[in-house]
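Enquirer: Turn this into a structure:
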Amino acid sequence: MTINCNGNLIDLSIPKVMGILNVTPDSFYDGGRHVSEKMLLSQVEKMLTDGATFIDVGGQTTKPTSTLISAEEELKRVIPAVDLILKNFPEAILSIDTFYAKVAQESVAHGAAIINDVSAGSLDEAMFDTIARLQVPYIMMHMRGTPQTMQNLTQYDDLLKEICYYFSEKIAHARSLGINDLILDPGFGFAKTTEQNFELMRQLELFNIFELPLLIGISRKSMIYKTLEVTAAEALNGTTFLNAIALTKGAQILRVHDVKEAVECVKLFEKL
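Expert: As a prediction, this is how the structure comes out:
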């Protein structure tokens, strides 16, 4: 199983790690830490040295109750970061965490290789056509509503069945437009309660029926720290444990704040 990133085929038969780089002032865990150029480059260097295959750059927080910013404001945060990173680390494979087609378009024009959309095209109707034109790998996440409303939309008759149906429709649409490289993210924490998140983890292998790469993003999320009665800053051990479970159930990409620990997790998993 491979994806084409700027002409390079990335083999996902061995799981890969995606490091999270938030260039926002209000991310739930690391907001504001990487705003200065020096700090941003230091963090990117650390993630690459620790073994990250991808760096996921996000200019807008999608935590519950967050305030939506415009595509123009997001571009002001993301494009300088993309330019700075690729100037200093030209081999870095950058993913852009955005639901705006305009941000996707501009980011790829500046050298980004992947688009990571929390709404799978639901928040910007131009996104699918844009991805089809750009022909870059597209991460489609399951979410209901918007980040501002999603926590009020957690009622499901059958959680797994409805998520699978959602992906079936999204995949069919993408394929009809000629989008080749698709990656699925079941959306832990997005329009799901803590119990629903654990139900999703218990049955994660069901998504292998799509025969597409599976990305898991549970790093330091509330399903972990609320269950353990700790803070997000204290949730690394829980994150590593659930990442290991996800690998046993077919995850090919782990999206994390802590790259070194995730890479070690993958190495041990491969030994098994």
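Enquirer: From now on I want contacts and neighbour counts done on CA atoms only, so please keep to that.
Expert: Noted.
Enquirer: Which element is encountered next along the chain beyond the longest strand seen in the chain?
Expert: Secondary structure of the chain read by DSSP state E shows that its longest strand is strand 16-22. The helix or strand immediately downstream of strand 16-22 is helix 37-50, counting by DSSP states H and E.
Enquirer: before we move on, the earlier item: roughly how far out does the longest strand of the chain sit from the chain middle?
Expert: 8 Å (CA atoms, centre = their mean, to the nearest Å).
Enquirer: who's in contact with it?
Expert: The contact list for strand 16-22 (CA atoms under 8 Å, 6 or more residues apart in numbering) reads 30-32, 34, 43-44, 47, 51-61, 252-259, 262-263, 266.
Enquirer: Now the second one, please; I'll put the structures next to each other:
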Amino acid sequence: MTQRKLYLQPDGLSLEQQSESPLLAGGPYSFSHCIRATREDNGSLRRDRVAAKALGPEDQARLEALVKPRATFAGIDMTRPSVMGVVNVTPDSFSDGGQRFDADKAIEDGLAMWKAGAAIVDVGGESTRPGAEPVPDEEEKRRVLPVVRELSAQGVRVSIDSYHASVLEAAVEAGAVAINDITALCGDPRSLEVVAASGVPVILMHMQGRPQTMQKSPSYDDVALDVFDFLEERIHRCLEAGIARERIAVDPGVGFGKTLQHNLELLNRLALFHGLGCPILLGISRKSFISHLCGKLEPKERGPGTLAATLAGWARGVQMHRVHDVDEALQALQVWTAIDACAQQDAVD
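Expert: Now for the predicted structure:
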């Protein structure tokens, strides 16, 4: 028997609050319509644009996931955009060329990001650029633990960017308050158990393949729906392991096993992922798709493109934005949200 799956992608997002337009993830944006997709396991796919008020009983579970207000995540308010600062304690990061491989420099820059207004600082000790090789657990811990420990001691909210269970355990013990796993807890057989026992929230990211192979001819039937399905399955595995949905955020993994067109489709259809019922993290900072669109730019020259994609994400309701340039991202988001506030006031008046 053919199996059918239904998806709802909010459409017609607006700051105008109308009774027939539900709020997306608790606000501030409402949506008047949904792109309603039905996909069967024989490969057939149908899309229709349906008014939100006209959605039927079979749509209600998806609709409830879209509109349910998000709880705070690692102490961060999910009703407004927030910024996660990136601290790569690696010798081979694609974005900064190993400038923070020295622990003192990494701590200094992490503190600067926090003081600039980052809601959380993401510390990682293994490069995940295309072609990067894995780092042994002990070496990864040697790199990240002094940074996590010192930043946490100075009051910084820290997440650990790793998929190795032993690193996750040690980083949480050192003060990390969230886990950011590019493998969605698939990369280590102990990860689910470790995260469940830790009590801290986790960010599940989609990646096709591994960093060594992910950019070798990635393919999808429908990139947004395929990524959605993967993340939904990983959420179910987390729930089964005892990790509450309120402790889970998702990241569609722009740049991880995707072509330029895949990345653009994901960015355009980001609102779909609110249907998972979790906050969304968007990591697009300095990524190569910006150069593919704008010319052969070095990573540090991709700031304007990063800001454009960040604002596009917030316009689709993305709550958390992972960036290298905290000051610039916050400035852009603050201006955007100030304009939004005027639009909301005009709607009330």
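Enquirer: What's the TM-score once they're superposed?
Expert: With the length set by TM-score structural alignment, normalised by the length of the first structure, the two chains reach a TM-score of 0.94; 267 aligned residues with a CA RMSD of 1.3 Å.
Enquirer: can you give me the end-to-end distance of stretch 4-18 of the first structure?
Expert: Terminal residues of stretch 4-18 of the first structure are spaced 15 Å apart (CA to CA, to the nearest Å).
Enquirer: burial count for the counterpart of Gln203 of the first structure in the second structure?
Expert: Residue pairing (TM-score structural alignment): Gln203 of the first structure is matched to Arg269 of the second structure. Here the number of neighbours of Arg269 of the second structure (other CA atoms under 10 Å) works out to 19.
Enquirer: State the distance from Arg269 of the second structure to Leu330 of the second structure.
Expert: 23 Å.
Enquirer: ok, now Ser14 of the second structure?
Expert: Distance from Ser14 of the second structure to Leu330 of the second structure, by CA to CA: 22 Å.
Enquirer: same check, this time on Leu264 of the second structure
Expert: Distance from Leu264 of the second structure to Leu330 of the second structure, by CA to CA: 23 Å.
Enquirer: Looking only at neighbour counts, state which of the two leads.
Expert: Leu330 (20 against 15).
Enquirer: ok, and the spatially most central residue of the second structure, which helix or strand is that part of?
Expert: Nearest residue to the geometric centre of the second structure (CA atoms, centre = their mean): Leu281, 2.1 Å. Element membership for Leu281 of the second structure, per DSSP H and E: strand 281-283.
Enquirer: Which part of the first structure matches that strand?
Expert: So strand 281-283 of the second structure sits over residues 215-217 in the first structure, by TM-score structural alignment.
Enquirer: hmm, who's touching the matching stretch?
Expert: Residues contacting stretch 215-217 of the first structure (CA under 8 Å, 6+ apart): 139, 183-188, 243, 246, 251-256.
Enquirer: if I line the two up, what does Val57 of the first structure land on in the second structure?
Expert: So, by TM-score structural alignment, Val57 of the first structure is matched to Val123.
Enquirer: List the residues that contact that match.
Expert: Contacts of Val123 of the second structure by CA under 8 Å, 6+ apart are Val86, Val87, Asn88, Val89, Val144, Val147, Val148, Val158, Ser159, Ile160, Asp161.
Enquirer: Helix, strand, or coil at it?
Expert: strand (DSSP: H, G, I helix; E, B strand; the rest coil).
Enquirer: And the helices in the stretch 51-200 of the first structure, which stretches?
Expert: Ranges of helices in the stretch 51-200 of the first structure, per DSSP state H, counting those that start in this stretch, are 71-88, 101-109, 127-134, 159-176, 194-202.
Enquirer: Same list (these) but as a markdown table, adding distance to Met150 of the first structure.
Expert: Below are these laid out as a markdown table (distance: least, CA to CA, whole Å):
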| stretch | distance to Met150 of the first structure |
| --- | --- |
| helix 71-88 | 20 |
| helix 101-109 | 21 |
| helix 127-134 | 20 |
| helix 159-176 | 14 |
| helix 194-202 | 13 |
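Enquirer: and of these, who's closest to Met1 of the first structure?
Expert: In terms of CA to CA, the element of those nearest to Met1 of the first structure is helix 159-176, at 16.6 Å.
Enquirer: one step back: just the buried ones out of the contacts of strand 16-22 of the first structure, please.
Expert: Among the contacts of strand 16-22 of the first structure, those buried by neighbour count (16 or more other CA atoms under 10 Å) are 30, 34, 43-44, 47, 51-61, 252-259, 262-263, 266.
Enquirer: Can you tell me which of the helices of the stretch 51-200 of the first structure is nearest to Arg220 of the first structure?
Expert: helix 194-202 (13.1 Å).
Enquirer: Counting by contacts, list what the closest one packs against.
Expert: If you count contacts as 3 or more CA pairs under 8 Å, 6 or more residues apart in numbering; DSSP states H and E, helix 194-202 of the first structure packs onto helix 159-176, helix 222-228.
Enquirer: if you compare the ones you listed, which one is most tucked away?
Expert: Neighbour counts (mean count of other CA atoms under 10 Å) averaged over each of those peak at helix 222-228, with a mean of 18.
Enquirer: Have a look at how far, on average, that one is from the second structure.
Expert: In the superposition against the second structure, helix 222-228 of the first structure averages 1.1 Å from its aligned positions (mean CA distance after the TM-score superposition for the first structure).
Enquirer: residues in contact with that helix?
Expert: Applying CA under 8 Å, 6+ apart, the contact partners of helix 222-228 of the first structure are Gly189, Thr194, Asn197, Phe198, Thr231, Ala232, Glu234, Ala235, Gly238, Thr239.
Enquirer: Matching Phe187 of the first structure against the second structure, which residue comes up?
Expert: Not quite, residue 187 of the first structure is Gly, not Phe. By TM-score structural alignment, Gly187 of the first structure lines up with Gly253.
Enquirer: Ok, Gln43 of the first structure next?
Expert: Using TM-score structural alignment, Gln43 of the first structure sits opposite Asp109 in the second structure.
Enquirer: One more: Gly121 of the first structure?
Expert: Match for Gly121 of the first structure (TM-score structural alignment): Leu185.
Enquirer: How much space separates its match from Arg237 of the second structure?
Expert: For Leu185 of the second structure relative to Arg237 of the second structure (CA to CA), the value is 9 Å.
Enquirer: now Gln261 of the second structure
Expert: 30 Å.
Enquirer: Please apply the same query to Ala51 of the second structure.
Expert: 33 Å.
Enquirer: Repeat that for Lys141 of the second structure.
Expert: Per CA to CA, Lys141 of the second structure is found 27 Å from Arg237 of the second structure.
Enquirer: For stretch 231-242 of the first structure, give me every contacting residue.
Expert: Applying CA under 8 Å, 6+ apart, the set of residues contacting stretch 231-242 of the first structure is 29, 218-222, 224-225, 228, 258, 261-262, 265.
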